[in-house]
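Colleague: sequence? don't have it. structure:
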């Protein structure tokens, strides 16, 4: 596969949370009680702070209009039924209008699209690209587009609701059965206790987003969403009906073209594996006719399918969750089965040949916060893993807002409960992130010295990783360190003709990494060295002899030695 001309560095944020200055966090609180960030809160100063982290692309999560309990009836957007909304604000992945943006994010609701377009312009003015979510697999139960262009048909408009499946239908149905909305879990608070009890009617029932072809989804299913029909008869051997092109395909293409026309530079494609590969093979080239430099990032979790999604499916990048993330999490947590062989396995086997097309991360909206008690409780313990994530390949690396301040995701915000994550379902202020935000100055004025040091580490690491030729396009050579018995220490060289880096990571909680590393002749290419400099600290090694580097790495730390 082709080399990357530049390493992509992504910063993910939810505008609803990112710019929220309110500090009154009431579980299931309303937008008035808990507040909401706006597009306008992502100011020029905020974007400067984001760019300082080496960022090239900002992923604005939760931009598209989704089901919510907040009432904007005066602007023609009434609240959705509480029985099919998760949380007060609602899930960003239960889209109710693909052609509209979330009214929560606007200062003036009727000007919401113009306010988003202004954010795109501000982002581009900083030399940053814009990524938004594309949610192709499912829509909100009460999907209805009020902002669609003239002539566009809504999903389900004209469907034959008397059959479970038809290639001509947009949805799957359970004929003759009414939807039975699951009761909330007994230990989970619910907005129904504070809102007027509502009854939701759906007749006949439509299939639920996570492939539940029954009128009775469970409380653990994506019951707030409806599965879209891409021409696959899921209940009869997954038989495919792709000729003529299903209506959902062309509708989705038109949606992608619409947002491309707004200036969006890329799409993070939610649950890409739940949509037929043939659709991606068709739609990505179609949309790139409008803008060939668009990037498509697929959320995928099956390593056996990665290659086909990148080649046949035409994706530019895929999530590396099941491989690198899961292995690094075990190492960060110092679990009994933690082993640096998981790192080796990723680049030698799972993503061999396409590692530069895997997106690496340690946090996102789905995963536990590093500093949460459920993950590891101390943000600094993840720094060696962040070094690996940023340097193992030329593929993208992503930081989640607040990660660089040690945000723990504390509190039972609402629907998600106390789950070590930052809510995507409710209105909330993000306390440690708010210290960096500093009432809109975005200068870190309220961060503690430890938090300042943490952020500075991220700045140094990500700026270097994003500008390094060896990391973007270099070869990888594993270097033995720590002895054969130590499963918590790892080393490798990334190198080109112009740059050579020895990357050392020590995940051991107690022991230093001590070694003498002799650089192989194949890497040297008749270019000996006598000095080495750590790009993450002030460490400088001089008078080195025999092309050997003395290694001394503290527990739970890392070095990037340029030699």
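Modeller: Yep, it's here. Everything numeric here is computed off the predicted structure, so don't read it as measured data. Residues are numbered from 1 along each chain as shown.
Colleague: make it CA atoms for all contacts and neighbour counts henceforth
Modeller: Will do.
Colleague: who are the neighbours in contact with residue 508?
Modeller: Shown in contact with residue 508 (Cα atoms under 8 Å, 6 or more residues apart in numbering): 334, 488-489, 555-556.
Colleague: The structure to be compared is supplied as follows:
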């Protein structure tokens, strides 16, 4: 009886997902579909086009070089478009704290005691109304160079996404170029109060900020850093003495929540910080960008997002908002109340796939992800295997081999009709294996330092962006990604189709030799196309097995289960199963691989 109940519950979940309609945009004609199958390519802007190979530990911008807006030329953008990209996320665009001195250009110098790395963290914004001078050939014309990049991207049919960092700013935040109507953050704060609804910052009454004792900048410190009274630190640390592991270089913004009074809220009237953030979003929207990736969105109240996103979309209804979020229990509220278009699928799918890629985990976790976390908004989850916060796949901290990511990358890209994201160099097997500066040897491409990425420079090839220096292995892995993105962009079932999880009729011995801890199977289908995916995450073993397809699945695909069908291999799979039985498909699946069949 228990198995019957479980079967019924899982069948209902599949049915519910299959019935979820493709979202439509009001702005387009009713007959025109809006696809959520975006292909987002994250560019870490200062590293992307840097061709210098010095790579000195804690090197200066002069020593190690820095990529520029102008270096991302038409050739680069055309290559990304050909690769299958629809959206480019330019990371680190807005001006942030740095150890490089730009004071001769009228830019306030930063105290190195509150800067992480020679180049500084792009998430320690010090002027919301300016772009980072590192990225300009001519610093005086830095905004024009960024605007030209936006236009160039659009000319090459690429949408532009930039970061919006709403939760925290650099300790020495100061806008040199803000519009005349704008007052700086904190300018009107009552600093004698730890909290006031219209203060932009939180203050530690009667205490001076203390720099973490083990902070040791690689440049000479001319004077001590004084902050009195101390401000709360960005990662919700309400003390004057944060640790080096805190976001000590940043200060928390006040959105009307009194954290020291049981998180009591003060949202009416609209807090001053809300109004300032709205103005900042509208400023960047006026530059012609197409979307915002919102850093640590869940550290900002969903009520703010529910207010500001519709306000900004009144000006440009086509803008998209992507939330970096790590709390599955809050997902629905940040879509329904917060009005986000897309959310990170890190805690669910990324973490589950990572365990499988490392030889552990359980393929059944994939079912749990869409059932328990994303449910009927699965198409609004943005899937990825790399970004600037995570270990590189090829690093010693992850799996050390780009090809071990193949099944996980296919699942990330095809499980539902939501967006997929790649981090620059993922398709080339980037493997950071030395300490670059502040963050040390941590398996991530540095976000704090000036650096060149050797594997990526092979593709950049002195700004030809033609892969002229790629190794044989790099050509192979990049071809896999190129083929996958082509498949994603041309497959009607992947872009627009319904989804049916086959795991529940194949696990627990229901299919012969089907190791449900290592094998995961599912259907994607539209009226035009029906696809069967069989994924083997086992790094050591191949399997001769059979995959059951229940009657209910055939009915949802509007096919007669009493008939026989041909299963034709697609996406590199050359197998053809002639007149296969509708209820069971026998396959031999190699280790660490995926078989995709089109059902005819």
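Modeller: Looks like it came in fine. Predicted model, so just to flag it, every value in this text is computed and none were measured.
Colleague: returning to that earlier point: from the contacts of residue 508 of the first structure, which single one is nearest residue 212 of the first structure?
Modeller: residue 334 (37.1 Å; Cα to Cα).
Colleague: measure the counterpart of the closest one in the second structure to residue 41 of the second structure for me?
Modeller: Counting by TM-score structural alignment, residue 334 of the first structure lines up with residue 359 in the second structure. Using Cα to Cα, to the nearest Å, residue 359 of the second structure is found at 27 Å from residue 41 of the second structure.
Colleague: Where does residue 550 of the first structure sit: helix, strand or coil?
Modeller: Under DSSP: H, G, I helix; E, B strand; the rest coil, the three-state class of residue 550 of the first structure is strand.
Colleague: tally of neighbours for it?
Modeller: Residues lying near residue 550 of the first structure (other Cα atoms under 10 Å) number 14.
Colleague: What of residue 100 of the first structure?
Modeller: When neighbours are counted by other Cα under 10 Å, residue 100 of the first structure registers 18.
Colleague: can you pull out the strands in the stretch 1-150 of the second structure?
Modeller: Counting by DSSP state E, counting those that start in this stretch, the stretch 1-150 of the second structure has strands at residues 39-44, 87-91, 94-96, 125-131.
Colleague: Pretty sure residue 333 is one of the things residue 327 of the first structure touches, is it not?
Modeller: No - counting by Cα atoms under 8 Å, residue 327 of the first structure stays clear of residue 333, with 10.2 Å between them.
Colleague: what lines up against residue 238 of the second structure once you look at the first structure?
Modeller: Applying TM-score structural alignment, one finds that residue 238 of the second structure aligns to residue 213 in the first structure.
Colleague: and that match, how far is that from residue 86 of the first structure?
Modeller: Computed as Cα to Cα, the residue 213 of the first structure to residue 86 of the first structure distance reads 20 Å.
Colleague: before we move on, back to that, make a markdown table out of the strands of the stretch 1-150 of the second structure and add distance to residue 334 of the second structure.
Modeller: Supplementary listing: those in a markdown table, determined by distance: least, Cα to Cα, whole Å:
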| stretch | distance to residue 334 of the second structure |
| --- | --- |
| strand 39-44 | 21 |
| strand 87-91 | 21 |
| strand 94-96 | 25 |
| strand 125-131 | 24 |
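Colleague: Mind checking these for the one nearest to residue 146 of the second structure?
Modeller: Of all the strands of the stretch 1-150 of the second structure, strand 125-131 sits nearest to residue 146 of the second structure, with 7.6 Å by Cα to Cα.
Colleague: quick one on the thing from earlier: can you give me the neighbour number for the residue lying closest to the match of residue 334 of the first structure once chain neighbours are set aside?
Modeller: With Cα to Cα, 6 or more residues apart in numbering as the criterion, residue 359 of the second structure has its nearest non-adjacent residue at 6.6 Å, and that residue is residue 539. The local packing of residue 539 of the second structure (other Cα under 10 Å) involves 17 other residues.
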